[in-house]
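Trainee: based on what follows, work out the 3D shape:
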Amino acid sequence: MLKKIITLCVLLVVLAGGGLFYVWNQLTSYMNQPLQIEEPTLITIKPGTSFNSLLRRLENNDWVQPSEFSRLASRAHPELTKVKAGTFEIGPNLTLQQALVSLVNGSQAEFSITFVEGSTFKEWRGQFDRAPHLVHSTKDMSEAEIAQALNIDREKLEGLFLAETYRYTVGMSDLDVMRRAHNQLNKVLNEYWAKRQDNLPLKTAYQALTLASIIEKETAVPEERPLVSSVFVNRLKIGMRLQTDPTVIYGMGDKYQGNIRKRDLQRPTPYNTYTIYGLTPTPIAMVGEEAIAAAVNPDDSKYLYFVASGHGGHVFSKNLRDHNRAVQAYLRKLRARK
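Mentor: You can find the predicted model right below:
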């Protein structure tokens, strides 16, 4: 009798062990199955989402095959149950378990938007409208309303954001990015204004920003910026008009069709530096750090003129005679290319 009882106990243990092995094997197969996605995919997890509801969602999306043993996953892998809210990116080469690890331990998916030096606020708004996964909260707002929302005491926002790359996560708004870009602009501008050269013909940091925007539009050659700055600073010191084409173009607005005619140079606008003295009333573009640096620390030169060289840079001159020669040389190069 005792022998039968012992045999029965051994049999029950074997059956139990076999059952546990089967369950564990099924659960392991479930957790190790590859995700059924073909490219990196975003998944947004709302606050309060439970581990089991997340599994059901993955199954309902046909990203994983369901299993009657999935409810045991939380007990077998308690470290994976700390589900975080947010938007995450999961890859096609991950198993279910690897994907869950990335959702628990990984960072939210980030996206980037890059604003180039010399771009305008109008162009920025277009980029914001096209940016994926960004809340477009300012789409129907006027420029003045955006300024008010950002607590900027100006109706015109041109130049008030630093041109660089900004990263954002799902749920952030264009206003959030603008706020960060404006704060970054103020930080950089104040740092350079504090260590500006002596005797500059600039009274405020905002004037330095305005000059930086003109420099930004005049040259894309980094090493030229301080020299271009010196030309404008020299002109401001002697009361000479800046006479820079980008200001004319900005003042023309939508009327600019790719060419500046003589009458455009003669038509007064608040931004036409062929007809006004001094700086424009506002910046004419967004700037990068290098243009700000050049505006407050120009090269020490006697130059008053510059014209395109025809090779990507400019030719600088101290007097009108030399400048006219440089202009004729440039025009000859243009004709030779036709």
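
Trainee: from here on, contacts and neighbour counts on C-alpha atoms
Mentor: Will do.

Trainee: for the protein, which segments count as strands?
Mentor: Remark: strands assigned in the chain by DSSP state E are 41-45, 86-90, 110-114, 165-169, 305-308, 314-317.

Trainee: let's have those strands in JSON lines, adding mean neighbour count and distance to Leu242.
Mentor: Below are those laid out as JSON lines (neighbours: other CA atoms under 10 Å; distance: least, CA to CA, whole Å):
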{"stretch": "strand 41-45", "mean neighbour count": "14", "distance to Leu242": "51"}
{"stretch": "strand 86-90", "mean neighbour count": "19", "distance to Leu242": "50"}
{"stretch": "strand 110-114", "mean neighbour count": "13", "distance to Leu242": "30"}
{"stretch": "strand 165-169", "mean neighbour count": "14", "distance to Leu242": "31"}
{"stretch": "strand 305-308", "mean neighbour count": "20", "distance to Leu242": "9"}
{"stretch": "strand 314-317", "mean neighbour count": "19", "distance to Leu242": "14"}
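
Trainee: Proceed likewise with the subsequent sequence, for comparison:
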Amino acid sequence: MSRKRFSIWRVLRNVVVLLLLGALALAGYLYTEYRAFADVPIPGVAEKTQIDVPLGAPLTGVVALMRQQGINPGPSLYWRILARQLGVAGHLHAGEYALEAGLTPRALLRKMAAGEVIQHKFTIVEGWTFVQMRLALYSARFTDKALKVELASAEPEVQIQDQEVMSRLGEPDVPPEGLFLPETYSYVKGMSDLDIMRRAREAMKKTLDKLWAERSPDTPLKSPYEALILASIVEKETARADERPKIARVFLSRLKLGMKLQTDPTVIYGKYYVNHGGIVNPDEIEKINITRSDLDTDTPYNTYTRTGLPPTPIALPGQAALAAVIHPAETNALYFVARGDGAHEFSATLDAHNRAVAKYQLHRK
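Mentor: Below is the predicted model of the structure:
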């Protein structure tokens, strides 16, 4: 080999060696950068930052969404490599995600693979009527854009009628009052008011069936639905947990004896909710006092003119009211009257009750 050829070969060899060393150095640098990328907080993520990942969005689309939010997510290549390393490539869920300060790419990909999307909440309040629940669901669309509204409406002329609501829930011709369990329900973006109603209906069924199985054999109630009706009355009579079992026992004793229940909330329900088709201001109803004429006017819900239970519940009873009806207190009281401080005075005889009325009602007036 000539000296000239040897020199060219040596130059080429040195170039190759330098290129290999450069490639190794670059690979080492990129690996170091990648390692730092995966487990270092994503720059630009502030408290309560959210991204909404559409269905079918690729990982590069998620990275683009973060950039639109003013976040610096780093190279898309790193995200793809990390997703493959974690085994979550192609398995990321769509939905809303909360990005808290300090969140790393590794933690975010694991969160998305697990579908840990933002959970919204809607509370059905104990004692609400079906109308109040529907109005609250309608109002929720303005405070939480995540909830899709299919049924609720504040306009009587355009709202889907109760029978249609129950038909969509698979129970056509069933009166809706009282059938939904007051609880706080979580939902994710894209779920609807119908979804919440369906869950609340199933929750009430399960709760009522469980409690009904624990009933006393001497209860005058003939079905779970009758228990639901009475629980709704107990719910509206008192907000005090310690009084619900006592009031339930008073009503159960009256049913056994064939006495009229004589409870004001049923009269109010019959007059204002039924006679007005449920389209009334719920806040105003709570302030209305019934008159002697109201008590004397016979309706299916007037428990002063009719014995037994009204035809349907008058509100949505909570679990405590339901439990009180199935497990009432042991008392011989047949009467009670409001004392004016949120509590009631219970009496076993009419004479004692009349004295309590004179003390707490007539005297106060």
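
Trainee: measure Thr207 of structure 2 to Asp218 of structure 2 for me?
Mentor: Using CA to CA, to the nearest Å, Thr207 of structure 2 is found at 21 Å from Asp218 of structure 2.

Trainee: and those two? Which one has more around it.
Mentor: Comparing Thr207 of structure 2 with Asp218 by neighbour count (other CA atoms under 10 Å), the higher total belongs to Thr207, at 15 against 7.

Trainee: ok so, going back, could you export the strands of structure 1 as a markdown table, including distance to Tyr274 of structure 1?
Mentor: As requested, the strands of structure 1 are exported to a markdown table (distance: least, CA to CA, whole Å):
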| stretch | distance to Tyr274 of structure 1 |
| --- | --- |
| strand 41-45 | 53 |
| strand 86-90 | 52 |
| strand 110-114 | 33 |
| strand 165-169 | 34 |
| strand 305-308 | 14 |
| strand 314-317 | 19 |
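
Trainee: endpoints of stretch 182-194 of structure 2, how far apart?
Mentor: Start and end residues of stretch 182-194 of structure 2 are separated by 15 Å (CA to CA).

Trainee: quick one, what contacts the residue most central in space within structure 2?
Mentor: Structure 2 has Tyr185 as the residue nearest its centroid, 1.9 Å off, counting by CA atoms, centre = their mean. By CA atoms under 8 Å, 6 or more residues apart in numbering, the contact set of Tyr185 of structure 2 is Lys121, Phe122, Thr123, Ile196, Ala200.

Trainee: mind telling me what it corresponds to in structure 1?
Mentor: Aligned by TM-score structural alignment, Tyr185 of structure 2 pairs with Tyr166 of structure 1.

Trainee: pull up the gap between that match and Arg179 of structure 1, please.
Mentor: Distance from Tyr166 of structure 1 to Arg179 of structure 1, counting by CA to CA: 11 Å.

Trainee: related to what we said a few turns ago, compare the strands of structure 1 and give me the one nearest Thr219 of structure 1.
Mentor: strand 314-317 (8.3 Å; CA to CA).

Trainee: in structure 2, what stretch matches that closest one?
Mentor: The aligned range for strand 314-317 of structure 1 in structure 2 is 344-347, by TM-score structural alignment.

Trainee: so how far is the matching stretch off the chain centroid?
Mentor: Centre-to-centre, stretch 344-347 of structure 2 and its host chain are 35 Å apart (CA atoms, centre = their mean, to the nearest Å).

Trainee: likewise for stretch 135-150 of structure 2?
Mentor: The answer for stretch 135-150 of structure 2 is 12 Å, by CA atoms, centre = their mean.

Trainee: what residues sit buried inside it?
Mentor: Using 16 or more other CA atoms under 10 Å as the test for burial, stretch 135-150 of structure 2 gives Leu135, Ala136, Leu137, Tyr138, Ala140, Arg141, Ala146, Leu147, Lys148, Val149, Glu150.

Trainee: tell me the one of those residues nearest Ala36 of structure 2?
Mentor: Comparing these against Ala36 of structure 2 with CA to CA places Ala146 closest, at 35.2 Å.

Trainee: can you name the residues in contact with stretch 269-286 of structure 1?
Mentor: Applying CA under 8 Å, 6+ apart, the set of residues contacting stretch 269-286 of structure 1 is 117-121, 156, 158-163, 207, 209-214, 216-217, 236, 239-245, 247-248, 250-252, 265-268.
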